[in-house]
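sequence unavailable; structure follows:
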C-alpha cells in the first residue's frame, strides 16, 4: 500500500490564470453642482406687486341689458310663485273649514236623535208635534197677535216634550250650550225657566188644594145626604 502511494503520480494543482474584467470599473462621477444662490435684493430696487398689476389689467364687468332682463324675470317668477302658493293655501284653508263645518253639522244632527234602545221614533212624533202646532194656530185664528204667535209654539213644544222627551232633552241641551256663549241670553233663559218652574209648582199646589177642597165638599155633601136619608127612615 505504501508502495502504491509512493509510485502513484502526483496531481499538481495549478492556479487558474486571472481574467481581465470585461467591463471597466465604474467611473467616479463628481457630485452635483450646488444651486446658485439667489441674487441679493438691493434696497434701491423696489419689489414689483404682481397682484396690483393684474387687477389693473382686468377690465371692470358691467351687466348687459340681457342680464338685467333675466334678473327682472327671475324676480317676477318668484313673486308669481309666492302669490300662487298663498292662493293655494287660502283655498285649502277654506275647503278644510267647510269640511269641518259639514262634519260638525252632521255630528250635531246625529246627536239630537234618540238612541235605538229608547224605542223613541222621530217620524210619528214629529208629525204629532206639527199637528199640535197647527191646532194651536187654528184655535187662535180670530185672537190677538200675541196668542196667535205664542199658542202654536207652546202647543208644539208641549207635544214635543210629551211624545219626544229624549229628543227634546237633546235639543234643550244643545240650545243651552249655544246660549252659554252669550251670558245675557243664558241669564234670561235661566230666569225664564225658573219663573216657569215656579208657575208650574204653584199650579200644582193650587190644583192639589182645589182637589182637596172639592173632596172635602163632596165628603160633606155625601155625609149630609147620608144623615138626611137616615133621618127620613
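Sure thing, it's come through. This is a predicted model, so every value here is computed, not measured.

all contacts plus neighbour counts: C-alpha atoms, from now on.
Fine.

any idea how many residues pack against residue 167?
Neighbour count of residue 167, defined by other CA atoms under 10 Å: 21.

one more: the one 5 residues further on?
Per other CA under 10 Å, the neighbour tally for residue 172 reads 12.

can you tell me how far the spatially most central residue of the chain is from residue 160?
By CA atoms, centre = their mean, the chain has its centre lying nearest to residue 96, at 9.6 Å. For residue 96, the distance to residue 160 (CA to CA, to the nearest Å) stands at 36 Å.

contacting residues for the residue nearest to the centre of the chain?
With contact set as CA atoms under 8 Å, 6 or more residues apart in numbering, residue 96 has no partners.

structure two is appended below for comparative analysis:
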C-alpha cells in the first residue's frame, strides 16, 4: 500500500511533461537557438592573432549569359545560282533604267527646242507687224505688192531669163516700200540680222545695195538734169513765142 503514491506520481509525470511540451512556445526555442548559434560564431578565440572575419553566406555560382551571340566562323562559299540570277536581274534593271532616263532626257530636250523655236517664230512674226497708230494694213497692202510683182513678171515675159528673174522682185520690193514702208523696213532688218551671221552674204548684200544706191542716185541726178534741161528748153521756147507774138503786134 506504500508504493501506490509513487506509482501515481510516476504515471502523472509523463503527462505533465507532454502537456508542457505541447503548451511551450516554439518561437522561444527557435530564438534561443538562433542566439546561441550567433554567439558561437561571434565568439573570438583567445590565442588567435588574425582578425576575425564576419560570417558571410556562400555565394551562388554565376550563370553565364546565354543571350550574347557567339562569334561565327567565316566560311568562304561561292555564290549560289539564285544569287547570280539576282545579280544579273539587278544589272539588267539598272541598264534599262539608264536607257529610259536617257530617252526621257532627249525627248525633253527636243520638246524644249521645239517650244523655243515656236516662241521665237511667233515673236518674230509679231515684231514684223506695223503698229496700230501707223495706219498700215497688211491685207490690202500685201495684195498690192503681189499684183505689182505679177505685173513685172508679165512685162518681162519675152525678155531674157535674168531680167525675168529680177524684174518681178524689184517691182515687188518697190511696191512694198511704197505701200507698206514700216513692214518692209522690219522685214529688211530681220533679213539683215540673219545675213550678218554669214560674212560672204553680208558683203555681197552691201556691195549690191551700194551699186543699187549708186545707180539710183545717178538716175535721179540724170533725171533732175534732164528735167532742168527740159525746163530750160521750155522756157526758151516760151520766150521765143512771146517775142514772136510781141513783134507780130
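Ah, there it is. From a predicted model like this one, the values you see are computed outputs, not experimental measurements.

TM between them?
Scored by TM-score structural alignment, normalised by the length of the first structure, the superposition of the two chains gives a TM-score of 0.76; 192 aligned residues with a CA RMSD of 2.4 Å.

in the first structure, what residue corresponds to residue 243 of the second structure?
Mapped onto the first structure by TM-score structural alignment, residue 243 of the second structure lines up with residue 227.

is residue 60 of the first structure in a helix, a strand, or coil?
Assigned with DSSP: H, G, I helix; E, B strand; the rest coil, residue 60 of the first structure falls in the coil class.

burial count for it?
7.

ok, it to residue 50 of the first structure distance?
Counting by CA to CA, the gap from residue 60 of the first structure to residue 50 of the first structure is 18 Å.

same question for residue 133 of the first structure.
106 Å.

which stretch of helix or strand covers residue 24 of the first structure?
Residue 24 of the first structure belongs to no helix or strand when assigned by DSSP states H and E.

distance between the lengthiest helix in the second structure and the chain's centre?
Secondary structure of the second structure per DSSP state H: the longest helix is helix 199-248. The chain centroid and the centroid of helix 199-248 of the second structure are separated by 68 Å, computed with CA atoms, centre = their mean, to the nearest Å.

could you do stretch 154-168 of the second structure as well?
Using CA atoms, centre = their mean, the distance from the centre of stretch 154-168 of the second structure to the centre of the chain it belongs to is 57 Å.

show me which residues of that stretch are buried.
For stretch 154-168 of the second structure, the neighbour count (16 or more other CA atoms under 10 Å) marks 156, 164, 167-168 as buried.

that one corresponds to what range in the first structure?
The aligned range for stretch 154-168 of the second structure is 138-152, by TM-score structural alignment.

and the end-to-end length of the matching stretch?
9 Å.

what lies in contact with it?
With CA under 8 Å, 6+ apart as the test, stretch 138-152 of the first structure has contacts from 132-137.

residue in the second structure paired with residue 72 of the first structure?
Residue 72 of the first structure maps onto residue 88 of the second structure when the alignment is built from TM-score structural alignment.

likewise residue 116 of the first structure?
Applying TM-score structural alignment, one finds that residue 116 of the first structure aligns to residue 132 in the second structure.

and what of residue 210 of the first structure?
Counting by TM-score structural alignment, the partner of residue 210 of the first structure is residue 226.

distance check, that match against residue 218 of the second structure.
Taking CA to CA, one finds residue 226 of the second structure at 12 Å from residue 218 of the second structure.

okay, helices next: where are they in the second structure?
With helices called from DSSP H, the second structure shows them at 4-23, 26-42, 81-128, 138-155, 161-179, 181-195, 199-248.

and the shortest one, which stretch of the first structure?
Going back to what we said before, that points to helix 181-195 of the second structure. So helix 181-195 of the second structure sits over residues 165-179 in the first structure, by TM-score structural alignment.

right, so of the helices of the second structure, which gets closest to residue 53 of the second structure?
Among the helices of the second structure, the nearest to residue 53 of the second structure by CA to CA is helix 26-42 (9.4 Å).
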